[in-house]
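Have a look; sequence and predicted model below, questions after that.
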Amino acid sequence: MLTTQRKAAILDALARDGQVLAGELSTTFGVSEDTIRRDLRELAAEGLLQRVHGGALPVSPAIAPFERRQDIESVAKRRLARHAVGMIASGQIVIVDGGTTSALLVRELPADLRATIVTHSPSVAVALAEHPLVEVILIGGRLYKHSIVAVGAAAMEGVSRIHADLYFMGVTGVHPTAGLSTGDFEEAAIKRALAARAAETVVLASSSKLNAASQFVIGDITLAQTIIVEKATALELTKPIEAAGVTVVRA
């Protein structure tokens, strides 16, 4: 079998099974694990999969630039955002992450909601500037341009001064064993810090993020107490999440 054929077969297996293991691929194709690891390295370099210990997982398309992500699954993301808004009670302090789904969430806030929104996203803050009753606290720091959020030491300092009721976390990957992940090291750190300052962390996960992984781990799947998914999401994707003790809500 040619290398190109073997790589195509690896991608087919990944799409079919949701993960591939280097040892199993080695046996299947009758080649060494070193050869398989090289194949996986090259496929990962092309952005076609995400390598993990022992094999590979599907790569999340949510690591694309912000402008391109705005058009991905926009209808589904709006449904998730509307359901999330229903979780916010008057008087609460709510942390809203950056990202395209969060941008939709703040647009859905009712005009009569009185709450405090804490965010490290300038886009989210600006979107709330004209809301009549929402108090906005903007955390500053170094701007991570991909997601348009503040990261770094200054952001961490701001985060440490908060006790929030809810945190709506944005992620690019949700996987029962690989956990919650994103595409930047510092962004992963700020998300962990935000989760530690909230009584409940909620992840809004459109279908492209489920059973996928990105380069940097935010934390185990149990870092979130609730994950909101699309109503039509397959049970085989949500059962392992629920088995880990995380509440799955369909919107």
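Sure, I can see it.

alpha carbons only for contacts and neighbour counts from here, please
OK.

which residues touch stretch 91-109?
Identification of contacts with stretch 91-109 by C-alpha atoms under 8 Å, 6 or more residues apart in numbering yields 66, 69-70, 77-78, 80-82, 84-85, 88, 114-121, 123-124, 127-128, 147-149, 163-170, 194, 198, 204.

hmm, 7 Å instead?
69-70, 77-78, 81-82, 85, 114-121, 124, 128, 147-149, 164-170 (C-alpha atoms under 7 Å, 6 or more residues apart in numbering).

With stretch 185-193 instead?
Taking C-alpha under 7 Å, 6+ apart as the rule, stretch 185-193 contacts V151, G152, M156, V159, T182, F216, V217, I218, G219.

T182 versus the first one, what's the distance?
Read it as V151. The spacing between V151 and T182, counted by C-alpha to C-alpha, to the nearest Å, is 13 Å.

same thing with the second one?
Between G152 and T182 the computed distance is 16 Å (C-alpha to C-alpha).

more crowded one of these two?
For G152 versus T182, neighbours defined as other C-alpha atoms under 10 Å are more numerous around T182 (24 against 16).

Let me know the helix or strand that R192 is in.
Using DSSP states H and E, R192 maps to helix 185-196.

now the helix or strand following that helix and helix 185-196, what's the angle there?
Moving toward the C-terminus from helix 185-196, the next helix or strand (DSSP H and E) is strand 198-204. Here strand 198-204 runs at an angle of 130 degrees relative to helix 185-196 (axes from the mean of the first three to the mean of the last three C-alpha atoms, to 10 degrees).

ok, structure two:
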Amino acid sequence: MESAGFETTLAFRATSHVPEKRRIAAAAAELLGDAETVFVDEGFTPQLIAEALPRDRPLTVVTASLPTAGVLAETENVSVLLLGGRVRSGTLATVDHWTTRMLAGFVIDLAYIGANGISRERGLTTPDPAVSEVKAQAIRSARRSVFAGAHTKFGAVSFCRFAEVGALEAIVTSNLLPAAEAHRYSLLGPQVIRV
């Protein structure tokens, strides 16, 4: 369990529940619709979403994640905007006021958001206040927001809340989240997709 004092690294996340995360990422990428501008959050599942985005049409991707920017940088139809700021060593993502200020200047069609925990009572949470600010600003800047995460994120609560469940258009997770629990989340507003 992650807490305010402990957060797993991106390298660790890339070895945990990988087949489940790939299914989730593919389903999340299918929600792109007619979006032309997309925010892709830091983390392994969002990175997998970036890899699953279509390459046959122009797309602008805004991200604070160095690995995600690297994955997309050489893609012909994708324009990548990397948010500036202090780079966190564990996740290789930028944070702090530079990041949020730059992000606040955009109107984004769709934000793909990750979190360390999601609960019906406490919303979406993460251990680090600086990361929380970036995620909150991404949701404020976006017309639509989608949370994508493994079943292990549900019911988990971390230190910093950055959004309520009702702020999301959709939640994409695996069928390892029980249908009854998925229904309880859907009652708060978002469509819940289990794959």
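Noted; the coordinates are in hand. Fair warning: this is a prediction, and the values are worked out from it, not measured in the lab.

still on that earlier bit, redo the contacts of stretch 185-193 of the first structure as JSON lines? Include secondary structure.
Converted to JSON lines, these look like this (DSSP: H, G, I helix; E, B strand; the rest coil):
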{"residue": "V151", "secondary structure": "strand"}
{"residue": "G152", "secondary structure": "coil"}
{"residue": "M156", "secondary structure": "helix"}
{"residue": "V159", "secondary structure": "helix"}
{"residue": "T182", "secondary structure": "strand"}
{"residue": "F216", "secondary structure": "strand"}
{"residue": "V217", "secondary structure": "strand"}
{"residue": "I218", "secondary structure": "strand"}
{"residue": "G219", "secondary structure": "strand"}
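
Could I get these in JSON lines, plus columns for distance to R142 of the first structure?
Supplementary listing: the contacts of stretch 185-193 of the first structure in JSON lines, determined by distance: C-alpha to C-alpha, whole Å:
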{"residue": "V151", "distance to R142 of the first structure": "5"}
{"residue": "G152", "distance to R142 of the first structure": "6"}
{"residue": "M156", "distance to R142 of the first structure": "11"}
{"residue": "V159", "distance to R142 of the first structure": "14"}
{"residue": "T182", "distance to R142 of the first structure": "17"}
{"residue": "F216", "distance to R142 of the first structure": "18"}
{"residue": "V217", "distance to R142 of the first structure": "20"}
{"residue": "I218", "distance to R142 of the first structure": "19"}
{"residue": "G219", "distance to R142 of the first structure": "22"}
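
Select from the residues you listed the one having the most neighbours.
Highest neighbour count within the contacts of stretch 185-193 of the first structure: I218, with 27 neighbours (other C-alpha under 10 Å).

residues touching that residue, list them.
Counting by C-alpha under 7 Å, 6+ apart, I218 of the first structure touches L180, S181, T182, A188, A189, K191, R192.

can you do 10 Å?
171, 173, 178-193, 195 (C-alpha atoms under 10 Å, 6 or more residues apart in numbering).

Matching it against the second structure, which residue comes up?
Residue pairing (TM-score structural alignment): I218 of the first structure is matched to F162 of the second structure.

Check I95 of the first structure too.
By TM-score structural alignment, I95 of the first structure lines up with F39.

Confirm that match sits in a helix?
No. Counting by three-state DSSP, F39 of the second structure falls outside a helix, being strand.

Look up how far T63 of the second structure lies from it.
6 Å.

Which neighbours do those two have in common?
With C-alpha under 10 Å, 6+ apart as the test, F39 of the second structure and T63 both reach P46, A50, V80, L81, L103, A111, Y112, A138.

Just the ones of those in helices?
P46, A50, L103, A138 (DSSP state H).

Can you name the residues that contact the residue nearest the centre of the second structure?
Closest residue to the average C-alpha location of the second structure: I113 at 2.2 Å, with C-alpha atoms, centre = their mean. With contact taken as C-alpha under 10 Å, 6+ apart, I113 of the second structure is in contact with 39-43, 45-46, 124, 135-136, 138-139, 145-149, 168, 171.
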